[in-house]
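Asks: quick one: sequence and predicted model below, then my questions.
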Amino acid sequence: MICISIHMERGHCPLAGLVTVTLPSGHRSGSGADTGPILKEIERIPDSYQVVHSRDNRVNLSLNRDGRVNYIYSNYNTEREVAIWLEQVSDKVLDVEYVLLVGLGLGYHLKALIEKFPHKKFFIFEPDAYLFSLSIHACDLSELLSHQNIVGLTVGTNEQILKEFIDRLTERVG
């Protein structure tokens, strides 16, 4: 399993920030190390992960699991799906300072949240490192992920990385 945790400081692009990578062998790399070869390892995305286009010509991702293709977003109208979701969660987001978004996908939901709630602080948890890697290769997410209100981004399910993420979340939120 490959896990990365990107720790961000306000206004910095997370992809240029501290990257912690845990590889199956248990080797670990932090901010002082050359992460180039390690990040190349993440680029070896299984064939079951694919970049596709929805019928409304938006970039989408598909996962083939057990012979069944699942799309990350609607294969017909991504914009409408995001708008319906935003309407459904808006009441829950309205009265909080911090929002935890589980799953980044291609950032469509995050972008909608930031546009509607520009003063909220966001923690993002993407459990699938391959999906994250495919996303940052399919779309330029640097501007979105460097938004000043994103205070945390964690990718992967490694126990230590999750503990660090929860510690940062609870330290910040209280």
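Replies: Cool, the structure landed. Numbers count the residues shown, from 1 in each chain.
Asks: drop to CA atoms for contacts and neighbour counts, all remaining ones
Replies: Will do.
Asks: I'd like the next helix or strand past whichever strand or helix holds residue 135.
Replies: Assigned by DSSP states H and E, residue 135 belongs to helix 129-138. Next along the chain after helix 129-138, taking DSSP H and E as the criterion, comes helix 142-145.
Asks: sorry, back to before: which strands and helices lie in contact with the helix holding residue 135?
Replies: Helix 129-138 is packed against helix 36-42, strand 49-53, with contacts defined by 3 or more Cα pairs under 8 Å, 6 or more residues apart in numbering; DSSP states H and E.
Asks: buried sites along the shortest one?
Replies: Looking back up the chat, that one is strand 49-53. 49-51 (16 or more other Cα atoms under 10 Å).
Asks: CSV for the residues you listed, including distance to residue 84?
Replies: CSV is the format used below for those (distance: Cα to Cα, whole Å):
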residue, distance to residue 84
49, 26
50, 25
51, 23
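Asks: need the helices and strands packed on helix 129-138 in CSV (columns: distance to residue 22).
Replies: Shown next, in CSV, are those (distance: least, Cα to Cα, whole Å):
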stretch, distance to residue 22
helix 36-42, 9
strand 49-53, 21
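Asks: presented hereafter is structure B, for comparison with structure A:
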Amino acid sequence: MEERDWNIVAQQALDDDNAFDELYEHFFPRIYNLIYARVKNSSVADDIVSDVFEKLVEHLGSFDSSKASFTTWLSRIATRTLTDYYRWQSHRQNVEWDDVFSPTVDKKEMPDGQLLEKEGKKELLLALGKLSEREQQIIELKFWGDMSNKEIADTLGISAANVGVILFRAMGTMRQLLGRE
């Protein structure tokens, strides 16, 4: 399947509702997962993601593909909006991460299976919480944000090689913490 040029779609979205809908449909899950992975609360994530897409609509006319890809541009909006949220909040909330990997739980699962899955998620999230803030951010952008190392590098203002090294080390630490090495 051919990769979509989101820079072109973003330019078209200025005048074409269908192009905007396509952007929204493609990027909403990525942005939602990225935000949800940080705030650990679906209603807060809904509010922040709504703010991100409001900013997208408001500033789409200023998007310049010669400065950054659309994916990077939107990811920066998301990370800045999240930073603004934490500034406003003044401290992180301690809430459960019930459905980090899938915001909707399959109701057909057996209770025993749900318990095992929840325990596995809890163990993973505890291990993730032991990483540095930078390592957590890179893992979240990579796996929940579905971003490439280059996109992460552009978003965070570091080199792609540095992203790769940090990711490699963080994943090794996670394996050790989870006893899987």
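Replies: Received it, and whenever you're ready, just let me know what you need. Treat the numbers as computed from the prediction; the structure is a model and nothing was measured.
Asks: how alike are these chains, TM-score-wise?
Replies: Overlay of the two chains. TM-score (TM-score structural alignment, normalised by the length of the first structure): 0.27; 83 aligned residues with a Cα RMSD of 5.7 Å.
Asks: name the nearest of the buried residues of strand 49-53 of the first structure relative to residue 68 of the first structure.
Replies: residue 49 (11.9 Å; Cα to Cα).
Asks: quick one, what contacts the closest one?
Replies: Taking Cα atoms under 8 Å, 6 or more residues apart in numbering, we find residue 49 of the first structure in contact with 61-64, 130-131, 134.
Asks: residue 164 of the first structure: which of the helices and strands packed on helix 129-138 of the first structure is closest?
Replies: Minimum separation from residue 164 of the first structure across those (Cα to Cα) falls at helix 36-42, 20.2 Å.
Asks: buried residues of the closest one, list them for me.
Replies: 38, 42.
Asks: go ahead and name everything in contact with it.
Replies: 2, 21, 129-130, 133.
Asks: which of those residues tops the neighbour count?
Replies: Neighbour tally across those (other Cα atoms under 10 Å): the maximum, 24 neighbours, falls on residue 21.
Asks: what about the nearest residue to residue 98 of the first structure once chain neighbours are set aside, how many residues nearby?
Replies: Spatially, and ignoring its direct neighbours in sequence, residue 98 of the first structure is nearest to residue 121 (4.7 Å; Cα to Cα, 6 or more residues apart in numbering). Close neighbours of residue 121 of the first structure, defined as other Cα under 10 Å, add up to 19.
Asks: and residue 112 of the second structure, how many neighbours?
Replies: 9.
Asks: ok, residue 133 of the second structure next?
Replies: Applying other Cα under 10 Å, we find 10 residues neighbouring residue 133 of the second structure.
Asks: from residue 121 of the second structure, how far off is it?
Replies: Computed as Cα to Cα, to the nearest Å, the residue 133 of the second structure to residue 121 of the second structure distance reads 19 Å.
Asks: same check on residue 52 of the second structure?
Replies: When residue 52 of the second structure is compared with residue 121 of the second structure (using Cα to Cα), they lie 27 Å apart.
Asks: pick out whichever of the two has more residues nearby.
Replies: Higher neighbour count among residue 52 of the second structure and residue 121: residue 52, with 25 against 17, using other Cα under 10 Å.
Asks: contacting residues around that one?
Replies: Contacts of residue 52 of the second structure (Cα under 8 Å, 6+ apart): 77-78, 81.
Asks: so which of the residues you listed is the most crowded?
Replies: Going by other Cα under 10 Å, residue 78 tops those with 24 neighbours.
Asks: list the contacts of it.
Replies: Taking Cα under 8 Å, 6+ apart as the test, what residue 78 of the second structure contacts is 31, 35, 49, 52.
Asks: could you count how many residues lie near the third one?
Replies: The burial metric for residue 49 of the second structure, expressed as a neighbour count using other Cα under 10 Å, is 23.
Asks: let me know the helix or strand that it is in.
Replies: helix 42-59.
Asks: quick one: buried residues of that helix?
Replies: 42, 45, 48-49, 51-53, 56.
Asks: rewinding a little: could you identify the pair within the contacts of residue 49 of the first structure that is furthest apart?
Replies: Pairwise over the contacts of residue 49 of the first structure, using Cα to Cα, the maximum falls at 64 and 134, 14.0 Å.
Asks: now name the helix or strand holding the nearest residue to residue 168 of the first structure once chain neighbours are set aside.
Replies: Nearest in space to residue 168 of the first structure, with sequence neighbours left out and distances taken as Cα to Cα, 6+ apart, is residue 152 at 8.0 Å. Using DSSP H and E, residue 152 of the first structure maps to strand 150-155.
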